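Peer 1: sequence plus predicted model, see below.
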Amino acid sequence: MTHTILVVDDETRLADVLTAALEDFGYRAIAAESATDALAILDRERIDLVLTDLRLPGMDGRTLMREVRRRWPDIPVVMITAFAAVRDAVELVKEGAFDYIAKPFEIDDVAATIGRALRLSEVVRDNERLRTELEGRYSFENLIGNSPPFRRVIEQVTEVCETRATVMLNGESGTGKEVVARAIHFNSPRRKRPFVAVNCAAIPEALLESELFGHVKGAFTGALANRVGRFAAADGGTLFLDEIGDMPIAIQAKLLRVIQERSFEPVGGNQSQTVDVRIIAATHKDLRQAVAGNQFREDLYYRLNVFPIQLPALRERREDIAILAAHFLRLLAESVGKRVIGFTPGALSAMSGYAWPGNIRELQNCVERAVIVAKSPTIDAPDLPRDLFDAPARQREPDDPPTDLDAELEHIERRFIIEALRRTDGKQVLAAQLLGIAERSLWHRIKKLDIKVNRRVAE
């Protein structure tokens, strides 16, 4: 992309030389003789950088810079000044100018300064875009679900996100603990500071202490330079300690001290570092049981369990399966580039009847696979993984509300028919024989249950 540079100088000859030179460097350059003209151009054109003389008739370069910073804060301003006014230019940098160029100058120096300013501006813009995307991705609207158990989770997130309280997320693997942790962070006063995630189960015990607290050069074999730990990297923001139940006892003691005193020493160091970090911990284990078995420190447990949130398993919020599946379908169909717009009743019935031991993560993988293999705009039961049909039928729990008998029978009938069609490579005559019914009866049932029969059933 060609960047557009606005050159502001009342010396027409110098402005012409600068614009011509900048165009030779590949930029698009526009000249203005006054600050007033420059502001008019900024109002109607997309400008990537302003290069302005400090001394201008009427409104001077300092006032122009302040106005640009106020109205277009993303546009960097580079000042041109006489050598005698360098002190003024330094003050302007403190006020918000990117840099200054003293006369007389070399055009290569001007191009180098402009290049640095544009690169920094692009980095800042990209960071802001990514931050906006993250905040949108982890807004409350993206905590998907209407079931009573999940509505309770959203209520708790709403209650705690504006506070400094330490949060403990409990739930099976795949229930979305990190998504909830990010939602808490990006809806808190710390949203503009870092969110740093550490999986305590994925890092070897010998490296975990250094990973969390950093180390100094020479602290151990291989420590060739100082390293900043995750606590220091998260200063002012949020540190997410995933699978905290797998943290070794020895490191738990040091973590307890950081939470209590908000300071720590890097491995091999003797200088304390103070940090302001909010901790969100998560685990799929029963930490009370771990405390009773001396596998987790009781004092650390109470420090972390200030505001516990229990995330329900997907089988406990079956009303949300269709909503979540539609959400994943929308995202995945767009990324794969296929026009897949929904699910047949048979596919939804199969998904609703499955126990989902891998929870939301397994559901997302299931939808992704279905999007890839689907040959029509609607995902049907044969597009779903075979696991959904090989698994034993769901048993009602004692506390389950009464179910719809017709729906349960339809679900069982559908599973039997689809499995028979799979085993017979989609041949209805053989499937009817396998089921012990007439071919005409099977045809009527397939039509009633809206099962699309083709060779995909054999996948």
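Peer 2: On my side now, so go ahead. Since this is a predicted model, take the numbers as computed values, not measurements.
Peer 1: contacts, neighbours, all on C-alpha from now
Peer 2: OK.
Peer 1: which ones are touching L64?
Peer 2: Counting by C-alpha atoms under 8 Å, 6 or more residues apart in numbering, L64 touches A35.
Peer 1: the helix ranked longest in the chain packs against which elements?
Peer 2: Longest helix in the chain by number of residues (criterion: DSSP state H): helix 107-137. Packed against helix 107-137 by the contact rule (3 or more C-alpha pairs under 8 Å, 6 or more residues apart in numbering; DSSP states H and E) you find helix 12-24, strand 49-53.
Peer 1: now with 10 Å, please.
Peer 2: Helix 107-137 sits against helix 12-24, strand 49-53, strand 77-82, strand 99-103, helix 177-186, with contacts defined as 3 or more C-alpha pairs under 10 Å, 6 or more residues apart in numbering; DSSP states H and E.
Peer 1: dropping in the other structure now:
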Amino acid sequence: MTHNVLVVDDEPKLCDLLASALGQNGITVFTAGNGLHALKVLEVEDIDLVISDWRMPGMDGPQLLGEIKNRFPHLPVIVMTAYSTVKNAVQSMRNGAFDYIAKPFDIDELDITVSKALQFRDILQDNQRMRAELDEHQQIDSLIGDSPSFRRVLQAIDSVRESNATILLTGESGTGKEMVARAIHKHGNRADKPFVAVNCAAIPEGLLESEMFGHRKGAFTGAVADRVGRFLQADKGTLFLDEIGEMPLALQAKILRALQERVIEPVGDPRERKVDVRVIAATNKNLLDAVANKEFREDLYYRLNVFPIPLPALRERVEDIAPLARHFAHILGATAGKRISGFSPAALQAMAHYSWPGNIRELQNCVERATIVASGTVIDDDDLPAYLFAASAATCSAIPNEGMGVPSDLEAALAQVERNYILAALEQSNGVQAAAAQLIGISERSFWYRLKKLGIHVDKIVR
């Protein structure tokens, strides 16, 4: 396994000496001349071990150690000091250092200490991976359902999981696109390789190219060291591009080239790098509409749409609501220290009659709240959020009756229900959009999109 070590010392010759010595063991060495520079490197590079001098101008070794323990609590630090007193050694260990070495140091002693620190780091990362795999296993288990629409999804997953075809997952926010992507990876021929997820909407446009393809040191202001991008991180594995419809047009051409030619070009580096990545993209937008509006490249759309898998909204798979709710109640009840055995018929009926605009994510949030407030082992309708019943009433009033002048088609009726539902959430949150989005279990971005789509202008609502 390749490791990255950061050496921090204000003596360039010592940094070069350590880089040469550690490099012979296959270790990649980054250097920094002071504590502040070291923190900048740690923010952009995946470092496994820090070796820091004790006395440095500006931010010294003890101060840097304190910052590392606050920001990167699991990162081991070895302290170097020419003042190898018992007092300094004990103090560094008390402050969280893994070990210390004294200057001038013996190379063999350095190798042994570094090897122990890296073994410690590997054990921590293995534990984190096991916890992540457990979480992933729970997520994959959440692919629950026997409705006809969801069976088609499961059949599609089974058909494509062993191939390397590019997949496009489409569906509303909260329908479980990332869970499906993880399931495809977990049960495919790349299961033992990395799964790297990128939310294209969450990264500032100016940093997205560097995030995807990496950069060379000095390529732009703030590029204090080389950085490996997400494509290379996912090499031989799966790259999940969530919210691909939000990717800027300027970057879409480079993504297209990476998919077609399987090569990337880091920012500031003219050399091409070959990558072997299986790409799964996801979006809640209609990409064909985006293509028509010149917001998305047509050639990229067809490159992504090799194997499309549309995910049904929860309201289109009502028969799956009860088993999903029981699954979430079992997991969340255990987390909350409660034993939840199920739901009353009234609670199940209320959930079945609700339209779930936030889909599975909203259902999970709803069950979590009900689990917390439930006084017994069975969740009753009194334990469910009040907005479920308000929205159900709005749905009933929206069913068209002859001659009443109400919406005459399903889409218009659903839009009206969605509008009433969002207005109710805004009223409950006093007009705070982030709180309203959290109430109904969707992201702030999705909530803002719905406000724009429905023409709702938000002012603080005071009741």
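Peer 2: Yep, it's here. None of these values were measured; they are calculated from a predicted model.
Peer 1: and the TM-score between them?
Peer 2: For this chain pair, the superposition-based TM-score is 0.60 by TM-score structural alignment, normalised by the length of the first structure; 290 aligned residues with a C-alpha RMSD of 2.4 Å.
Peer 1: quick one on the thing from earlier: and the angle from the longest helix of the first structure to strand 77-82?
Peer 2: Angle between the axes of helix 107-137 of the first structure and strand 77-82 is 160 degrees (criterion: axes from the mean of the first three to the mean of the last three C-alpha atoms, to 10 degrees).
Peer 1: just confirm V29 of the second structure is within a strand.
Peer 2: Yes - using DSSP: H, G, I helix; E, B strand; the rest coil, the secondary structure at V29 of the second structure is a strand.
Peer 1: between the helices and strands packed on helix 107-137 of the first structure, which one is closest to L6 of the first structure.
Peer 2: With C-alpha to C-alpha as the measure, strand 49-53 is the member of these nearest L6 of the first structure (4.8 Å).
Peer 1: now that closest one, how far from the centre of its chain.
Peer 2: On the basis of C-alpha atoms, centre = their mean, to the nearest Å, the separation between the geometric centre of strand 49-53 of the first structure and that of its chain is 37 Å.
Peer 1: remind me what that strand packs against, helices and strands.
Peer 2: Contact partners of strand 49-53 of the first structure among helices and strands, from 3+ C-alpha pairs under 10 Å, 6+ apart: strand 4-8, helix 12-24, strand 28-32, helix 35-44, helix 61-71, strand 77-82, strand 99-103, helix 107-137.
Peer 1: with distance to V153 of the first structure as added columns, please give those in JSON lines.
Peer 2: Compiled in JSON lines, these are given as follows (distance: least, C-alpha to C-alpha, whole Å):
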{"stretch": "strand 4-8", "distance to V153 of the first structure": "49"}
{"stretch": "helix 12-24", "distance to V153 of the first structure": "57"}
{"stretch": "strand 28-32", "distance to V153 of the first structure": "53"}
{"stretch": "helix 35-44", "distance to V153 of the first structure": "47"}
{"stretch": "helix 61-71", "distance to V153 of the first structure": "41"}
{"stretch": "strand 77-82", "distance to V153 of the first structure": "47"}
{"stretch": "strand 99-103", "distance to V153 of the first structure": "49"}
{"stretch": "helix 107-137", "distance to V153 of the first structure": "17"}
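Peer 1: so which of the ones you listed gets nearest I203 of the first structure?
Peer 2: helix 107-137 (25.5 Å).
Peer 1: measure how the closest one sits relative to helix 177-186, angle-wise.
Peer 2: With the same axes, to 10 degrees as the criterion, the two stretches helix 107-137 of the first structure and helix 177-186 enclose an angle of 120 degrees.
Peer 1: ok, then the element right after helix 107-137 of the first structure?
Peer 2: Using DSSP states H and E, the helix or strand that follows helix 107-137 of the first structure in sequence is helix 148-160.
Peer 1: what range does that next one cover in the second structure?
Peer 2: Mapping helix 148-160 of the first structure onto the second structure (TM-score structural alignment) gives residues 148-160.
Peer 1: the matching stretch vs the first structure, average offset?
Peer 2: Stretch 148-160 of the second structure: mean distance to aligned residues in the first structure after superposition is 0.2 Å, counting by mean C-alpha distance after the TM-score superposition for the first structure.
Peer 1: and that stretch, how far out from the chain middle?
Peer 2: Counting by C-alpha atoms, centre = their mean, stretch 148-160 of the second structure comes out at 24 Å from the chain centroid.
Peer 1: cool, stretch 356-369 of the second structure as well?
Peer 2: In terms of C-alpha atoms, centre = their mean, the centre of stretch 356-369 of the second structure is found 19 Å from the chain centre.
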